[in-house]
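Quick one: sequence plus predicted model below, questions after.
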Amino acid sequence: MDAASSEYRERRAAMLGKLAELDAEHAKALAGGGDKYVQRHRGRGKLLARERIELLLDPDSPFLELSPLAAWGSDFPVGASVVTGIGVVEGVECLIVANDPTVRGGASNPWTVKKSFRASDIALENRLPVINLVESGGADLPTQKEIFIPGGRMFRDLTRLSAAGIPTIALVFGNSTAGGAYIPGMCDYTVMVKERAKVFLGGPPLVKMATGEESDDESLGGAEMHARTSGLADYMAVDEHDALRLGRRIVRRLNHRKLGPGPSAPVREPLYDPEELAGIVPEDLKVPFDPREVIARIVDGSEFDEFKPLYGTSLVTGWARLHGYPIGILANAQGVLFGAEAQKAAQFIQLANQADTPLLFLHNTTGYMVGAEYEQAGIIKHGALMINAVANSKVPHLTVVMGASYGAGNYGMCGRAYDPRFLFTWPSAKSAVMGPQQLAGVLSIVARAAAEARGQVYDEEQDRAMRELVETQIEAESLPFFLSGRLYDDGVIDPRDTRTVLGLCLSVVHNAPVRGADGFGVFRM
């Protein structure tokens, strides 16, 4: 790749423009409930959610925030009133969930629930201790019909984590009411801040309505009562900083160890500059790009041992190391997946499972090839072969959507439905059942055939309007902000951060044992 070429400069300018848009959307999540509510929260002498996280983590250690754009494009604030992510506490990688009390008192809306579920899944799969930084008024009552029934899973997940030997900790800074009271109730360790924490199933107004009893917050659910009388609080902190100190000390005493192997080689920086990742993907995704240019800028020493390089050439497969960890890589080269590519992928995935090696999928695919010639050659059974291999592979999968991710190609390359341990997208990514023009064209052909079957004259003007409307809709619904808002990824990332993000993820997945599949389903040959 020539970083001095006009083509590179155009691609880089387009990507930097998209990254500026991403920064603007992230700023909305960082702003919480807005300046008015942030100042009111500070006026009460309280720390913000991300300030609590920063003080909890080891100094100068990274924090991999997850799903920061959750609820984007919905009626709820970007971020879904909760911060989730992975950080290091006393040398232990932990999953952290922090309510943002500046957003409607930290109340949980439907997207909060979905974001919390995703965090629980990550903790369970990767054996990460969970630390809940609690300050929430419970469910957002106007949307209770979308929260109450599925929301019970939050408490189920906490008990399953504990049963699996994965510690759970609650640091309660303020309200934890109604169903939210079960979060400290079901965690292994609970810390409450004196004169701040309020934990009860029903607050004074509800108790008054239900029983006629007059009570106050402190006697009903204050930290002092729970520490001295009910026994719900294991520790009582004098203030927020003390609660975070106690939380760190609890983690220090967990004796929690990784069960997977550590890096098997010294870490070496790529020979090619990761800064150049901003200029690789073309703005028009119909224009192909070589994924080896990406691989050379993310793997250790830019060393990549390509597997079957002369066969199925629109899919690149091979072995590398990333931050010292061995990985197998599958990367789309020319977009379309043919039968040879599918067979090559299935063999490579089997080899990775045989060697207990995690897999990295780099997407830029329009899907599996269609047409009479390819149907007759068995594209369905070949695609099924690849999807079978992906679905039944047991080694950890990491996925990055760089460009297009359309149709069943999304499945074969381990899209969200196939449960990769982590999935991130670049701002250049697009994902849908097919491209906007193709989808609108298919609808047009079907409508035209239906009109002819009825003996009607087809309205060309209406057809043009329909195609334009559909293309606009599908384009909007294919973009990364839209997909990230619905938690179809774990975040939209700057391409230049890809190596760092993947390195963090590889460290995280090795908290659990890394072992390949003992067998696969029936391969239709």
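Nice, I can see it. Being a predicted model, the structure only gives us computed values, none of them experimental. Numbering: from 1, shown residues only.

okay, CA-based contacts and neighbour counts for the rest of this
Will do.

what residue of the protein is the furthest out?
Residue farthest from the centre of the chain, counting by C-alpha atoms, centre = their mean, is residue 455 at 50.3 Å.

Can you show me the strands along the stretch 301-450 of the chain?
305-307, 315-322, 325-332, 336-337, 359-365, 367-368, 397-406, 422-425, 430-432 (DSSP state E, counting those that start in this stretch).

how about these in TSV, adding distance to residue 22?
Converted to TSV, the strands of the stretch 301-450 of the chain look like this (distance: least, C-alpha to C-alpha, whole Å):
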stretch	distance to residue 22
strand 305-307	34
strand 315-322	26
strand 325-332	25
strand 336-337	28
strand 359-365	20
strand 367-368	27
strand 397-406	15
strand 422-425	12
strand 430-432	15
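
one more structure, for comparison:
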Amino acid sequence: MSRLDTSGDDYLARREAMLAKLAELDTEQAKAVAGGGEKYVERHRRRGKLLARERIELLIDPDSAFLELSPLAGWGSDFPVGASVVTGIGVIEGVECVLSANDPTVRGGASNPWTLRKTLRAADIALRNRLPLVNLVESGGADLPTQKEIFIPGGRMFRDLTRLSAAGIPTIALVFGNSTAGGAYVPGMSDHVVMVRERAKVFLGGPPLVKMATGEESDDESLGGAEMHARVSGLADYLAADEHDALRIGRQIVRGLNWRKLGVPPRAVRDPLYDEDELLGIVPEDLKIPFDPREVIARIVDGSVFDEFKPLYGGSLVTGWARLHGYPVGILANARGVLFSEEAQKAAQFIQLAGQARTPLVFLQNTTGYMVGKEYEQGGIIKHGAMMINAVSNSTVPHITIVMGASYGAGNYGMCGRAYDPRFLFAWPSAKSAVMGPAQLAGVLSIVGRSAAEARGQVYDEEGDAAMRRMVEAQIEAESLPFFLSGRLYDDGVIDPRDTRTVLGLCLSAVNNAPAPEPAGFGVFRM
């Protein structure tokens, strides 16, 4: 039963604050959608070409969802928001696939360091969740001024393609334009290759480089054109008449895969009893103020039915079982931020029970970390926190994490942050993540500086200390915000809270392409 007062002043203030954050999110995501800007978009259209998102829209099934991943990649860097590539999960001929589409309106689709990270993340999602990977290729290769950050780690992109194929996961390349230098290995290492006549150009070295290296005179078509690769080299499996034909052939290839999901099929779906719109008014603007995550759970799970585990023990962490879009899930949600020994032990037992039942886990983060202080250290908070982190680390079921509010300290680890390889991790616009809160971090530095001055017999500079604290607090606040973290791919995207149920449903459907995981190899330790 929900106790949320949707007419109260607190709720309305929280809702307004969240709507303001969502307006900022829309502005930043619009930059990624705009690509290289009006000038380059128009030039691309004049050449008779489709935009990256148009190619995706025509490739996936009509009226089906497309879960875009990392749309803010590169935010706050010297590179355009979106990192010149669009990645996500879409349904083609009824098959969930990972799609990766170069955006040629952004510096010719050249790959910068954030493009590489985003592309590698997409390949990782395809491999771990057994999803066919479709590359929509049109790229000028590496952004040469930043080659030092791309060349060596970039080899993993080609390694991933071969590992996907070796794992029986199909890889498909639809080549619409340039695919040069290292980029030529994308079609070269894909299982299925489609090239567009008179548009696709695939070669290790273009005519200028060949001239410099060998003295040979050549042209684009004879060196790496689609017609040549279809008739002479054999690299192209299909020669498409135009872009629409390439997308048609791509759908035909996926249809012929005879793909089937190996995981758990969903049961009947029941809508929550409460309106998803009410999720906007749950998280306070000040994350030091706790909120009840049961109100979130009631608005995202089927029928708002939540079977709570150990409700009277370890009250700062809510654990329990539910169904979401018909899929069984175990949920761990922070209730009062701080994790004590009881919460850590409760979490460890619950995670192991989920492993026994092969049930995916959903982590709803709002934590300031594990409790500190003499009493808690003597009570074993380190070993109990380690127990929880151990359970998370060695759990074999899929994990999906949503950062709703605070994600500080080792609480980020225990609640399955990015370092613990959740299958998917998304953040709300209200999320913040850092080693600790800005005021606490600045205060620690102040205490250390004051102690050092006293040890040297010096008078402490109070004015300088105040300036340092202001500077550090501002820096940590900026670096803990969701746009900053999403720009560095520490999550898979910042989402509207109202989309949480849909996003989780798409993720659960995706993870069930893979077979149910094997158990961790040990029974449940009662804590």
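Structure received. Please read these numbers as outputs of a predicted model, since none were measured by experiment.

What's the TM-score once they're superposed?
Once the chains are overlaid, their TM-score stands at 0.99 when taken by TM-score structural alignment, normalised by the length of the first structure; 524 aligned residues with a C-alpha RMSD of 1.1 Å.

before we move on, back to that, looking at the strands of the stretch 301-450 of the first structure, which is closest to residue 213 of the first structure?
strand 422-425 (49.3 Å; C-alpha to C-alpha).

that's a helix at residue 26 of the second structure, yeah?
Yes - assignment of residue 26 of the second structure by DSSP: H, G, I helix; E, B strand; the rest coil places it within a helix.

How much space separates it from residue 114 of the second structure?
21 Å (C-alpha to C-alpha, to the nearest Å).

Between the two, point out the one with more neighbours.
Counted by other C-alpha atoms under 10 Å, residue 26 of the second structure and residue 114 do not tie: residue 114 has more neighbours, with 25 against 11.

which SSE is the residue farthest from the centre of the first structure in?
Here residue 455 of the first structure, judged by DSSP states H and E, is contained in no helix and no strand.

what residue of the second structure takes the place of it?
Residue pairing (TM-score structural alignment): residue 455 of the first structure is matched to residue 457 of the second structure.

residues contacting that match?
By C-alpha atoms under 8 Å, 6 or more residues apart in numbering, the contact list for residue 457 of the second structure is empty.

Please enumerate the helices of the stretch 351-500 of the second structure.
Here the stretch 351-500 of the second structure has its helices, by DSSP state H, counting those that start in this stretch, at 374-378, 381-394, 411-414, 438-455, 462-479, 482-487, 500-511.

What's the average distance for the shortest one when superposed on the first structure?
Relative to the first structure, and after both are superposed, helix 411-414 of the second structure has an average distance of 0.2 Å to its aligned residues, where the measure is mean C-alpha distance after the TM-score superposition for the first structure.

What span of the first structure is that helix aligned with?
Here helix 411-414 of the second structure aligns to the first structure at residues 409-412, judged by TM-score structural alignment.

Repeat that for the last one.
The alignment of helix 500-511 of the second structure onto the first structure (TM-score structural alignment) spans residues 498-509.

can you pull the buried residues of that stretch?
Using 16 or more other C-alpha atoms under 10 Å as the test for burial, stretch 498-509 of the first structure gives 498-499, 501-509.

Same check on stretch 464-474 of the first structure?
466-467, 470-471, 474.

same question, stretch 472-490 of the second structure
For stretch 472-490 of the second structure, the neighbour count (16+ other C-alpha under 10 Å) marks 472-473, 476-477, 479-490 as buried.

Then stretch 291-308 of the second structure?
Buried, per 16+ other C-alpha under 10 Å, within stretch 291-308 of the second structure: 291-306, 308.

can you check stretch 152-161 of the first structure too?
Residues of stretch 152-161 of the first structure classed as buried by neighbour count (16+ other C-alpha under 10 Å): 154-155, 157-159, 161.

so which of these would you say is closest to residue 148 of the first structure?
The nearest member of those to residue 148 of the first structure, counting by C-alpha to C-alpha, is residue 154 at 10.7 Å.

Can you tell me what that closest one aligns to in the second structure?
Aligned counterpart of residue 154 of the first structure in the second structure: residue 157 (TM-score structural alignment).

Is it correct that its match falls within a strand?
No - counting by three-state DSSP, residue 157 of the second structure is located in no strand; its state is helix.

host element of the residue lying closest to it once chain neighbours are set aside?
Residue nearest to residue 157 of the second structure in three dimensions, not counting chain neighbours: residue 120, with 6.2 Å by C-alpha to C-alpha, 6 or more residues apart in numbering. Using DSSP H and E, residue 120 of the second structure maps to helix 113-129.

Same check on residue 176 of the second structure?
Using DSSP H and E, residue 176 of the second structure sits within strand 171-180.

what about residue 239 of the first structure, distance to residue 160 of the first structure?
Look at residue 239 of the first structure and residue 160 of the first structure: by C-alpha to C-alpha, they are 30 Å apart.

got it, and residue 502 of the first structure?
Applying C-alpha to C-alpha, the value for residue 502 of the first structure to residue 160 of the first structure is 27 Å.

same deal with residue 454 of the first structure?
58 Å.

Counting neighbours, what do you get for the residue mapped onto residue 351 of the second structure from the first structure?
Using TM-score structural alignment as the criterion, residue 351 of the second structure maps onto residue 349 of the first structure. The tally of other residues near residue 349 of the first structure (other C-alpha under 10 Å) stands at 28.

next one: the one 5 residues further on
The local packing count at residue 354 of the first structure equals 16, with neighbours defined by other C-alpha under 10 Å.

do the one 3 residues further on as well
Burial measure for residue 357 of the first structure: 22 neighbouring residues, criterion other C-alpha under 10 Å.
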